[in-house]
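Asks: Starting from these lines, generate the structure:
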Amino acid sequence: MSRALPVIHRVVTEETGPYRVDHVDLEFSNGERRQFQRLHGRGHGAVVVVPMLDAETVLLVREYAAGVHRYELGLVKGRIDAGETPLQAADRELKEEAGYGARSLLALRELTLAPTYMSHVTHLVLARDLYPERLPGDEPEPLEPVPWRLDALDQLILREDFSEGRSIAALFIAREWLRNK
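Replies: Below is the predicted model of the structure:
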């Protein structure tokens, strides 16, 4: 079913540290009016990288996750810096976090975190034909690389230390793209 988008009557913006919050006054096609909040991060978006060591093995990294105060397995990820494309950011983050560059980078799709109230977009990038190259990063300690076979994703998603939604979604999307390419 296709619906007309709500009419925006007013937007009031509030600056709150690292975020900008829009208070949006909306009117829906049935006449109902509501105020929504829309959260915008500072920056140019983010990337999550699926680095393939070979046709069957992805390279994960283990790093400290302050939000849950534990070490987490996940994919290489990070911010897109000013002036960078998503592919350039993916290659830079891969070199900083995992110690590899990629000769082949492919943007698979965009992912949103909570699109009902956040504008944040993460670009999913598949990295293949890897070669060793390390750049200094902003991590306080070196990240631990952990190879994982794609045919064992069922075991990975049940691990307590692998919980980040973008990494889970990205691995399944990449696996399906690789199977059907």
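Asks: Could you use CA atoms for every contact and neighbour count after this?
Replies: Fine.
Asks: List the buried residues for whichever strand or helix holds Pro51?
Replies: Assessed by DSSP states H and E, Pro51 sits inside strand 46-54. Neighbour-count burial for strand 46-54, counted by 16 or more other CA atoms under 10 Å, picks out 46-53.
Asks: For the residues you listed, give me JSON lines that also has distance to Leu171.
Replies: Formatted as JSON lines, the buried residues of strand 46-54 follow (distance: CA to CA, whole Å):
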{"residue": "Ala46", "distance to Leu171": "16"}
{"residue": "Val47", "distance to Leu171": "14"}
{"residue": "Val48", "distance to Leu171": "10"}
{"residue": "Val49", "distance to Leu171": "9"}
{"residue": "Val50", "distance to Leu171": "7"}
{"residue": "Pro51", "distance to Leu171": "10"}
{"residue": "Met52", "distance to Leu171": "11"}
{"residue": "Leu53", "distance to Leu171": "14"}
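Asks: helices or strands next to the strand holding Pro51 in the packing?
Replies: Judged by 3 or more CA pairs under 8 Å, 6 or more residues apart in numbering; DSSP states H and E, the packing partners of strand 46-54 are strand 57-65, strand 76-79, helix 86-97, strand 121-132, helix 165-180.
Asks: next up, for comparison:
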Amino acid sequence: MPPKKKEAKPVLTFKKADVEVLSSRIAFDGPLFRVVREEVREPGEKITQRDVIRHNGSVVILAVYDSSRKDPLIVMERQYRHAAGQYLWEVPAGKMDEGEDRLAAAKRELKEETGYRARKWTKLVRYFASPGFLGEWMQVFLAEGLLEGEAEPEEDELLEVVLVPLSEVLRMIDAGKILDGKTLVSVQLYARHRGRKR
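Replies: Predicted structure coming up:
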């Protein structure tokens, strides 16, 4: 019998790409984001034109009510999203103000949208939502030890806030009823981490 081979683990390297920006101009400048048109020399010496949406960044809050429960409750929001043309189920999130600290932004957004404050905050994951054209990255925070309060949504935010058992949120994901990327990422990562701890 031949000796067992060790399974090779993939090596992930993270290094900054060697890119030269040859020209850059603002094609659109709005209150939420700007679009920058750039001519760049990308790796492999290829010169190409890219339109990139630049944004201050966003925070995502996976707020868990009583995480000690076997099936903890997740703070979920239902709101109309015009770009998607439908109502979506989402976890709380929001854009950062220029120069704002990410944790401070997460605390502000959770209180504004839901009224909740949290005793414990943990960074969960950071990711790019759509790096083909969007320069924004999103920081997901886990918020635990929730305290109830009054929500203070912005004028254009019409939110239905509900507590949903984690098992039900996962069922909704499996059934294709949750389509929001930040919710898919944060809830499934949290569920996986909980499974490891058992």
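Asks: Let me know the distance separating the equivalent of Glu98 of structure 2 over in structure 1 from Ala46 of structure 1.
Replies: Here Glu98 of structure 2 is matched to Ala82 in structure 1, going by TM-score structural alignment. As judged by CA to CA, to the nearest Å, Ala82 of structure 1 and Ala46 of structure 1 stand 11 Å apart.
Asks: quick one, what contacts the counterpart of Leu134 of structure 2 in structure 1?
Replies: Using TM-score structural alignment as the criterion, Leu134 of structure 2 maps onto Met118 of structure 1. By CA atoms under 8 Å, 6 or more residues apart in numbering, the contact set of Met118 of structure 1 is 38-40.
Asks: could you redo the last one with a cut-off of 6 Å?
Replies: 38-39 (CA atoms under 6 Å, 6 or more residues apart in numbering).
Asks: Any chance of the helices and strands packed on strand 46-54 of structure 1 in TSV with distance to Thr16 of structure 1 as columns?
Replies: Formatted as TSV, these follow (distance: least, CA to CA, whole Å):
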stretch	distance to Thr16 of structure 1
strand 57-65	23
strand 76-79	20
helix 86-97	26
strand 121-132	20
helix 165-180	25
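Asks: Of those, which is nearest Val146 of structure 1?
Replies: Among those, the nearest to Val146 of structure 1 by CA to CA is strand 57-65 (4.9 Å).
Asks: against structure 2, where does that closest one fall?
Replies: Under TM-score structural alignment, the match for strand 57-65 of structure 1 is residues 73-81.
Asks: picking that back up, can you classify the match of Glu98 of structure 2 by secondary structure?
Replies: coil (DSSP: H, G, I helix; E, B strand; the rest coil).
Asks: how much space between it and Arg42 of structure 1?
Replies: 11 Å.
Asks: What of Leu113 of structure 1?
Replies: From Leu113 of structure 1 to Arg42 of structure 1 the distance is 15 Å (CA to CA).
Asks: Going by neighbour count, which residues in stretch 15-30 of structure 1 are buried?
Replies: Buried residues in stretch 15-30 of structure 1 (16+ other CA under 10 Å): 21-27.
Asks: Could you pull up the residues touching the closest residue in space to Leu163 of structure 2 that isn't next to it in sequence?
Replies: Nearest residue to Leu163 of structure 2 in three dimensions, chain neighbours excluded: Val75, at 4.8 Å (CA to CA, 6 or more residues apart in numbering). The contact partners of Val75 of structure 2, taken as CA under 6 Å, 6+ apart, are 63, 162-163.
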